[in-house]
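S.K.: predicted model and sequence below, questions to follow.
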Amino acid sequence: MTMRKIAGAALALLSLAALPAIAAGDPAVGKEKSTVCAACHGPDGNSPSPEFPRIGGQYEEYLYQALLAYKAGKRKNPIMMAQVEKLSPADLGDLAAYFASQKGLYQKR
């Protein structure tokens, strides 16, 4: 193996290690934790109001990363920031898993 291939392989492995891993969420636990979310997003994440995003059926990783971003202040929304402020990464993972398991607006499940 040439040095270039070795360096490339090492760089690829380091890149994978730097990716944030999703906390493996439990949809059943997430459903229990989601009652406060239902006020805006609806019980299954499909808000009837156009003022709030429909999150049902979204990708779990996307939802988890979005929640982390609200918690870290990278996404700016005072309501969401206050909602996730005291939640743990496991809580966020459970919520992401629950809403990802729901039928989305354009999905046939």
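M.R.: Arrived safely, thanks for sending.
S.K.: from here on, just use CA atoms for contacts and neighbour counts.
M.R.: Fine.
S.K.: what about residue 76, how many residues nearby?
M.R.: A total of 12 residues lie near residue 76 under the criterion other Cα atoms under 10 Å.
S.K.: that one is in contact with residue 66, isn't it?
M.R.: No - counting by Cα atoms under 8 Å, residue 76 sits too far from residue 66 to count as a contact (10.7 Å).
S.K.: center of this protein - which residue?
M.R.: For the chain, the residue nearest the mean C-alpha position is residue 64 (1.7 Å; Cα atoms, centre = their mean).
S.K.: residues in contact with it?
M.R.: Residues counted as contacts of residue 64 (Cα atoms under 8 Å, 6 or more residues apart in numbering) are 22, 92, 93, 95, 96.
S.K.: adding another structure so you can compare the two:
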Amino acid sequence: MSRFLSLAPIAACLLLSMPLFAADTAKGDIAAGHELAYTCHGCHGVTGYKNAYPNYHVPRITGQNYDYLVNALTEYKKGERAHPTMRAQGESLSDADIRNLSAYLASLNDAAH
């Protein structure tokens, strides 16, 4: 019985820390997001490339907040945002794709990309 009691605090710490690890993995797979990001570069990614300006303001997405990216892509997917190109992009992504792509983009340093 005393052996069980001595292990109880360790077990409690492990159980209580599980949501922390789950939150990190729920944010998506950066490597999988890298595979999806090729389509973003035409408008958002090439340094010095002026693809859509001045017709559309093309926002910075590298180094952007993860939750912002997930929300924006989800809203495009649901049709809650109106940009036709981004709506088509959003509709082509699964929820896991959105998390993975957002994790990858959020991991980048904007100055380097």
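M.R.: Noted; the coordinates are in hand. The structure presented is a predicted model; accordingly, all values stated were derived computationally and were not measured.
S.K.: still on that earlier bit, which of the contacts of residue 64 of the first structure still touch in the second structure?
M.R.: Of these, the ones still in contact in the second structure (both residues aligned by TM-score structural alignment, their matches' Cα atoms under 8 Å) are 92, 93, 96.
S.K.: could I get the full set of helices for the first structure?
M.R.: 3-18, 27-33, 38-41, 60-72, 78-84, 89-100 (DSSP state H).
S.K.: quick one: the fourth one to the second structure mean distance?
M.R.: By mean Cα distance after the TM-score superposition for the first structure, the fitted helix 60-72 of the first structure averages 0.4 Å away from its aligned residues in the second structure.
S.K.: can you give me the stretch of the second structure that that helix aligns onto?
M.R.: Residues 66-78 of the second structure are matched to helix 60-72 of the first structure when aligned by TM-score structural alignment.
S.K.: buried residues, that stretch. List them.
M.R.: 66, 69, 70, 72, 73, 74, 75, 76, 77 (16 or more other Cα atoms under 10 Å).
S.K.: again with stretch 27-35 of the first structure
M.R.: 27, 30, 31, 34.
S.K.: was I right about the first one contacting residue 91?
M.R.: Read that as residue 27 of the first structure. No - checked against Cα under 8 Å, the pair residue 27 of the first structure and residue 91 is beyond contact range at 10.5 Å.
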